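> Sequence and predicted model, in that order:
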Amino acid sequence: MDAVSGSSEVRLGTLTGRAVVAAAVLGSGMTMLDGTVVNVALHTIGEDLDASLAQLQWITNGYLLSLASLILLGGSLGDRYGRRRVFVIGTVWFALASLLCGLAPNPTVLIAARILQGAGAALLTPGSLAMIQGAFVREDRAKAIGAWVGLGGIASAVGPFLGGFLVEYADWRWIFLINLPLAAVTVVVAVRFVPETLDPNAPRRLDFTGALLATLFLGGLTYALIEWGGAAAPWAIGVALLAAVGYVVDERRSDHPMLPLGIFADRTFSAANAMTLLVYAALGAVLFFLVLQLQTVSGYGALQAGMATLPITVCMLLLASKGGELGSRIGPRIPMTVGPIVMAGGSLLLLGVDEDVSYWTDVLPGLTIFGLGLALMVAPLTATVLAAVPDEHAGIASGVNNAVARAGSLLAVAALPVAVGLTGEQYADPVAFDAAYGSAVVICAVLLALGGLLSWVTIRNPGV
């Protein structure tokens, strides 16, 4: 099956259809797993490598930085050279970087390895969704995306549990080394079963200047937020602003832009991505602060803290695909409005997590409600973003939405500790961290509520 004839011919119930979803889930699942699994291990990594709070933030944000900066380039590469091909290359790259993470002797090497890991994720992540969009017949795409979201969301949600188990019973380094066998299986499935698809009209040249400017913008802004108050912070902000202006100019003038700015002319596409920024900023920050709160203040071990988040896993497993089906039936506006508002309510219920925490009354209800809102929202959001652009731009659309989601988490994890007065070694001080946690959770709830309100005002159902 060649790249052109292989487009839009696969049915979900066939062997090939199941293989496409399986490869996409395994690949993107690894990247989502590493986006969350590290949170559980941060406390132990900090003690083992003698890391500061800023270094712990960079261990999280170094990965998100390169992923968010380069994911558009990854989408363009997939559209140009073949989504399966770039997906496989990214998976191998990700595995090698994971090996380096697992062998890191100090925080500096671990941060550098995490940046490389994020670059590999930037190659495989947009390809995972673009393979589905390009391969499946139109009537099966929503269900396939729902299955991808549900199964992939499990990887993200199970990360804290798996991380806790490995940290407590093995070594924190195994949270990275476990990616090697997963990557091997992913490559085998993709190479043997997934049809190649690409955009025959993709630009012949790639916008490496745009990728560099995007990296400078996010890197400068992230550095300024983490090192707020330092002598270099104003310079970092200046670099970020100049890079942002340069990026817009480059994309407008280039005949081969990494991000064709014209796709933002679609109101639904722009609104859905703005909502993504708000919601995923809150999602990343809630998981970052909650897992540390449970360990630093509530006295949970790494495994206990990881197991505490299981309600999100269960909700995503049982209901994410149903959220996709509901969105297909009634339209995305209500799921994309109600989902974030429900998540905001769940976040506020987590304010009871303190030194005298009761899991059954202070943790379980909040995380269950949070998970219900997430399961309701994710698949309709993803389907809405992809449906707003022509099929040939599936890689770019997927890359934009993933970049926005990662950038939201990146900026929230960088900014919120500063905003709530948490600096230096205070992540290990129960009194200081407890005070910061409450403020951070309230801010996250506000962001989620704003995301729901934005959806209600801007998102329209198809045909309306």
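The structure has been received and is ready for your questions. Predicted model only: the values in this text are computed from it and were never measured.
> Please count neighbours and contacts with C-alpha atoms only from this point.
Fine.
> I'd assumed residue 295 was in contact with residue 428.
No: counting by C-alpha atoms under 8 Å, residue 428 stays clear of residue 295, with 9.1 Å between them.
> Overlap of the contact sets of the two?
Common neighbours of residue 428 and residue 295 (criterion: C-alpha atoms under 8 Å, 6 or more residues apart in numbering): residue 43.
> also this one, for the comparison:
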Amino acid sequence: MTVPTRSPARPPAGSVRMGRADGRWVLAAAVLGSGMTLLDSTVVNVALPALGDDLHASLAGLQWTVNGYTLTLAALILLGGSLGDRFGRRRVFVAGTVWFALASLLCGLAPSTGLLVAARALQGVGGALLTPGSLALIQASFAREDRARAIGVWSGMGGVAGALGPLLGGWLVDAASWRWVFLINIVPAAAVVAVALRHVPESRDETASGRFDWPGALCAAAGLAGITYALIGAAEPGADPAALTVTGVAGAAALAAFVVVERRSRTPMLPPSIFAERQFTAANAVTFAVYAALGGVFFLLVVDLQVEAGFSALAAGAALLPVTVIMLLLSERSGRLAERIGPRIPMTVGPAVCAAGLLLMTRIDPAADYLTDVVPAVCVFGLGLAATVAPLTATVLGAAEERYAGIASGVNNAVARAAGLIAVAALPLVVGLSGDDYHDPAAFGTAFDAALLVCAGLLAAGAVLAWCTIRSDVLRGPQAPAEPPPCRCHCAVGAPPLQPPARECH
């Protein structure tokens, strides 16, 4: 008598199919994992006034609460993808999830601003392992003919998570405490680990070899940290100018060292040759200008709505909902339009429309009405963002050689995060915000209007740069992907969506 053998719980890599149980499990793990980081990127800003009051934080403390996470994420996200390729994508994804959850627990229990910022930096390390891993799992697990569909589902569900983030954050702050903005991550993290260990196949790049670029990662982190520290500290009363100058110069020197290290490394996380293509460099320059403006707006807008306009945390979070809904509905159409007419016009018009939306936001004051003063401005802003992101991402992939497609996407994502990091650090200094100004509605409102003008200027600069440098035929050239990227509906308010190598999406 033959005893039937039980089929393994985890299917082999590359054999998972859409519409089957194994496909649903893999998608669940990837969507929940990336959804945590997307929620975190939009939910924390809503809680800033409440946590500032509870921990008696200065404006610099609020800046570091945002930038502590962005700093380590931007510096290590390229390295995180390489670790997954070498040691196993599921293993690194699970490790990143556990790390992210433990850091979230530390954030939620932090008794002081300093400990909260340290925990946020640790959270960014987990995000750097988790963020590229969620897409890599889908790419490696699904059968070739189902990958594009699976990535589309992952992308759309991620957009939903990004849309719900501000609402969820506002509700948690109003109904319970700002601490639950972080503590809530523990539940989905536990589900991700359980599903991944049980149902997600392991995979790795068998050709990966050589040393990891730890020197490059450390130089990047040190450089961004030094410049960020100098910019945030310069706005604080009583700051030591000499110490800040030394820190800023040291940060700039570390970034210069990063360039040298990457040129000399045999296995650089950022191959210098990728910038030989002028369209790739130009697209990243536009990315820096646009996402610097976005970083500043999303940092200050929800705070201003609570401090100056007197909105509740939930109402302030709801103000961002039209942006994400518009992006989910229109980004794919924007991407297809860019394929027909080229990316130059959308990448010029989109940032200009975003700038117009910011000018409309200057109408927000203590008597602001949500429907007449907030919604029209954020809708115009969302329309411009939807017109910009998909063509920009497609241009980055279309300009890079196919073998660099994954790296090109990671570089573009890191550039956007670094731009937001610098903007959050520098914008309060530029507009004269410091100390406890976020408790003063009049002072904060005046500075917020000035910040909107600065961010509108950055968007206008991005539009001019796109018009002057981006070719209309870049998506139809010999290096353009054979098929369009499948992530057009991703709600990329924090950074452009990571994309798989084009050759894997056929």
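On my side now, so go ahead. Everything numeric in this text was worked out from a predicted model, so none of it was measured.
> Got a TM-score for the pair?
Once superposed, the chains reach a TM-score of 0.90 (TM-score structural alignment, normalised by the length of the first structure), with 460 aligned residues with a C-alpha RMSD of 2.7 Å.
> hang on, the earlier thing: compare residue 428 and residue 295 of the first structure (neighbour count), which wins?
Ranked by neighbour count (other C-alpha atoms under 10 Å), residue 428 of the first structure and residue 295 place residue 295 first, with 22 against 19.
> Which position in the second structure pairs with that one?
Correspondence of residue 295 of the first structure to the second structure, assessed by TM-score structural alignment: residue 306.
> ok, and the closest non-adjacent residue to that match?
Take residue 306 of the second structure and drop its neighbours on the chain: the residue closest to it by C-alpha to C-alpha, 6 or more residues apart in numbering is residue 312, 6.0 Å away.
> neighbours around the one you found, how many?
The number of residues packed near residue 312 of the second structure is 18, by other C-alpha under 10 Å.
> try residue 115 of the second structure
Using other C-alpha under 10 Å, residue 115 of the second structure has 15 other residues around it.
> Now do stretch 85-104 of the second structure: distance to the chain's middle.
With C-alpha atoms, centre = their mean, to the nearest Å as the basis, stretch 85-104 of the second structure stands 18 Å off its chain's centre.
> what's the matching range in the first structure for that stretch?
Going by TM-score structural alignment: stretch 85-104 of the second structure matches residues 79-98.
> longest single helix anywhere in the first structure?
Counting by DSSP state H, the longest helix found in the first structure is helix 15-49.
> buried ones in that one?
Within helix 15-49 of the first structure, the residues that count as buried by 16 or more other C-alpha atoms under 10 Å are 16-46.
> Repeat that for stretch 397-404 of the second structure.
Taking 16+ other C-alpha under 10 Å as the criterion, stretch 397-404 of the second structure shows 397, 398, 399, 400, 401, 402, 404 as buried.
> Tell me the one of the residues you listed nearest residue 264 of the second structure?
Comparing these against residue 264 of the second structure with C-alpha to C-alpha places residue 404 closest, at 18.5 Å.
> My guess is that closest one contacts residue 274. True?
Yes: here residue 404 of the second structure reaches residue 274: they are 7.3 Å apart, a contact under C-alpha under 8 Å.
> Is residue 440 of the second structure in contact with residue 307, as I believe?
Yes: using C-alpha under 8 Å, residue 440 of the second structure is in contact with residue 307, at 7.4 Å.
> Compare these two and say which is more crowded by neighbours.
Of the pair residue 440 of the second structure and residue 307, residue 307 is the one with more neighbours under other C-alpha under 10 Å, namely 22 against 11.
> so where do the helices sit in the stretch 1-150 of the first structure?
15-49, 53-81, 83-103, 107-135, 138-169 (DSSP state H, counting those that start in this stretch).
> so where is stretch 364-384 of the second structure in the first structure?
So stretch 364-384 of the second structure is aligned with residues 353-373, judged by TM-score structural alignment.
> what's the first-to-last distance across the matching stretch?
20 Å (C-alpha to C-alpha, to the nearest Å).
> what residues does it touch?
293-294, 297-299, 308-309, 311-313, 315-316, 319, 338-352, 434.
> Now intersect the residues you listed with the helices, please.
293-294, 308, 311-313, 315-316, 319, 338-349, 434.
> what's the helix or strand for the aligned partner of residue 225 of the second structure in the first structure?
Aligning on TM-score structural alignment places residue 225 of the second structure opposite residue 219 in the first structure. Assigned by DSSP states H and E, residue 219 of the first structure belongs to helix 208-226.
> How about residue 403 of the first structure?
Residue 403 of the first structure is part of helix 394-419 when elements are defined by DSSP H and E.
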